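Engineer: attaching a predicted model along with its sequence, questions to come.
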Amino acid sequence: MTSALQAAIAGLGLGLSLIVAIGAQNAFVLRQGIRREHVLPVVLVCALSDAVLIIAGVSGIGFVVERFPVVLVVLRWAGAAFLLGYGLLAAGRALAPSGLAADRGGNGLSLRAAVLTVVGLTWLNPHVYLDTVLLLGSIANTHGEVERWWFAAGAVLGSILWFTALGYGARLLRGVFAKPVAWRILDVAIAVVMIALAIMLVLRP
């Protein structure tokens, strides 16, 4: 096995380990996938955003985040407010019969609203800069000058595979969500995740 292939596999593994977790972004992609609503644009925004962040980290941009921690503070509060707002909307859908009706096939999010939401969930999350830019970038740069880019390619591939599988694989659960109670449970879960993440961001020292 060549060093380039080893670096690519390492990047793929680390990339997947950082994104395959219950979080605001994944919860939104899952919901859009179940609804079959704007799945391709949402998946593209997630994958392209990760690619930009990974390349930035491997390029050494992470030092900017380290030297100007105020950036993360601003993102922390903005992200907390965004997550809290989205969590309250999900809670409202779970409590309101009209919200359930919309999720079962009525008017959902517009393309613009879906894209803006996933952009906010991605770029207003300070953890994405710590994990993707600093952590992944630092580990990538332990490889050689050429191999670090193979590492980045593996991480980008992992992101593409994950978000594609999550967005398009979610439709397999559509039968389960034919019942209103399933949507209620999903929105309750999304509300809990979003609000919990918002609180964690606020309480973080």
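Structural biologist: Thanks, I have the structure now. All values derive from a computational prediction rather than experimental measurement.

Engineer: contacts, neighbours, all on C-alpha from now
Structural biologist: Noted.

Engineer: how about the helix or strand residue 55 falls within: buried residues?
Structural biologist: For residue 55, the element it lies in under DSSP states H and E is helix 39-59. In terms of neighbour count (16 or more other C-alpha atoms under 10 Å), helix 39-59 has its buried residues at 39-40, 42-43, 45-47, 49-51, 53-59.

Engineer: ok, structure two:
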Amino acid sequence: MLSASLSGLGLGLSLIVAIGAQNLFVLRQGIRREHVLLVATICAVSDAVLIVAGVTGLGLVVAGLPWLVPVVRWAGAAFLLAYGLLAARRAWRPSGQALDAQAATERPAPARRAAVALTCLALTWLNPHVYLDTVFLLGSIAATHGDDRVWFAVGAVTASVVWFFALAFGARLLGRVLATPSAWRVLDGFVALVMIVLAVSLVWP
């Protein structure tokens, strides 16, 4: 039981602690101190759903639908490319954005909250790598633990929850670094580069 849980925890962290579209979005929201709890919760719950699906054998069902993977791949690439181009536009034509701690504590508009939630969901569920990591890889490895695969899933879900909440709420420590508009231009430029590279990698043979 303990061995399976630690195995799931270790593998879950090794897969999730990497620079990617989802993590960059969580980091950016955390730095801006905007809807931090909402974003971290969406990411953690989404990962938990996918991990449980993989452990319960949904990966085998999805494997029988060969047309689904290309559809998700192209949809994800299109979304990442669009998000990357928007970030590139912000870097090229900055709006003078800087970290304003006082403004960040103001209650955000419901429309903005909905937009953040939808973007977070899209970055999670339209990313084929998420399915490969959680549903297929974690699911197949969990099967090797036999009856303890449930504890393997518990460990993997724990890793996801700890990571996303630590990243989201820990990002505010970078507030002083990103207190100027020029620093945000650098961040947006980096986000644009990573998003566009990820989009191309999804469809490039």
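Structural biologist: Received it, and whenever you're ready, just let me know what you need. Remember, predicted model here, so these are calculated numbers, not experimental data.

Engineer: tell me, the helix holding residue 55 of the first structure lands on which residues of the second structure?
Structural biologist: Taken onto the second structure by TM-score structural alignment, helix 39-59 of the first structure occupies residues 36-56 there.

Engineer: what's the average distance of the helix holding residue 55 of the first structure to the second structure?
Structural biologist: Superposed on the second structure, helix 39-59 of the first structure shows a mean distance to its aligned partners of 0.3 Å (mean C-alpha distance after the TM-score superposition for the first structure).

Engineer: residues near residue 123 of the first structure, how many?
Structural biologist: 17 (other C-alpha atoms under 10 Å).

Engineer: make that residue 154 of the first structure, sorry
Structural biologist: Based on other C-alpha under 10 Å, the number of other residues close to residue 154 of the first structure is 24.

Engineer: does it lie in a helix or a strand, and which?
Structural biologist: helix 147-169.

Engineer: which strands or helices does that helix pack on?
Structural biologist: With contacts defined as 3 or more C-alpha pairs under 8 Å, 6 or more residues apart in numbering; DSSP states H and E, helix 147-169 of the first structure has these neighbours: helix 3-19, helix 24-35, helix 39-59, helix 137-140.

Engineer: tell me how far that helix lies from the chain's centre.
Structural biologist: Centroid separation between helix 147-169 of the first structure and its chain, computed with C-alpha atoms, centre = their mean, to the nearest Å, is 13 Å.

Engineer: how about stretch 113-122 of the second structure?
Structural biologist: On C-alpha atoms, centre = their mean, the centre of stretch 113-122 of the second structure falls 12 Å from that of its chain.

Engineer: give me the buried positions along it.
Structural biologist: For stretch 113-122 of the second structure, by 16+ other C-alpha under 10 Å, it's 116, 117, 119, 120, 121, 122.

Engineer: residues in the first structure matched by that stretch, start to end?
Structural biologist: So stretch 113-122 of the second structure sits over residues 111-120 in the first structure, by TM-score structural alignment.

Engineer: after superposition, how close is the matching stretch to the second structure?
Structural biologist: Mean for stretch 111-120 of the first structure is 0.5 Å (mean C-alpha distance after the TM-score superposition for the first structure).

Engineer: contacting residues around that stretch?
Structural biologist: Stretch 111-120 of the first structure is contacted from outside by 25, 28, 38, 41, 42, 45, 46, 79, 82, using C-alpha atoms under 8 Å, 6 or more residues apart in numbering.

Engineer: what do you get for stretch 64-80 of the first structure?
Structural biologist: By C-alpha under 8 Å, 6+ apart, the surrounding residues in contact with stretch 64-80 of the first structure are 120, 121, 124, 125, 126, 129, 197, 198, 199, 201, 202.

Engineer: pull the most distant pair out of the contacts of stretch 111-120 of the first structure.
Structural biologist: 38 and 79 (23.0 Å; C-alpha to C-alpha).

Engineer: higher neighbour count, the two?
Structural biologist: residue 79 (25 against 18).

Engineer: what do we get in the second structure for the more buried one?
Structural biologist: Aligned partner of residue 79 of the first structure by TM-score structural alignment: residue 76.

Engineer: likewise residue 88 of the first structure?
Structural biologist: Per TM-score structural alignment, residue 88 of the first structure is aligned with residue 85.

Engineer: report the central residue of the second structure.
Structural biologist: residue 22 (2.4 Å; C-alpha atoms, centre = their mean).

Engineer: excluding its backbone neighbours, what's nearest the alignment partner in the first structure of that residue?
Structural biologist: Residue 22 of the second structure maps onto residue 25 of the first structure when the alignment is built from TM-score structural alignment. In this structure, residue 25 of the first structure finds its nearest non-sequential neighbour in residue 121, 5.6 Å apart by C-alpha to C-alpha, 6 or more residues apart in numbering.

Engineer: same thing with residue 174 of the second structure?
Structural biologist: residue 31 (6.5 Å).

Engineer: what's the answer for residue 177 of the second structure, then?
Structural biologist: Residue 177 of the second structure sits nearest to residue 183 (C-alpha to C-alpha, 6+ apart), 7.2 Å away.

Engineer: okay, and that neighbour sits in which element?
Structural biologist: helix 181-203.

Engineer: buried sites along that helix?
Structural biologist: For helix 181-203 of the second structure, using 16+ other C-alpha under 10 Å, the buried residues are 181, 183-196, 198-199, 202.

Engineer: ok, stretch 149-168 of the second structure next?
Structural biologist: In stretch 149-168 of the second structure, counting by 16+ other C-alpha under 10 Å, buried: 149-161, 163-165, 167-168.
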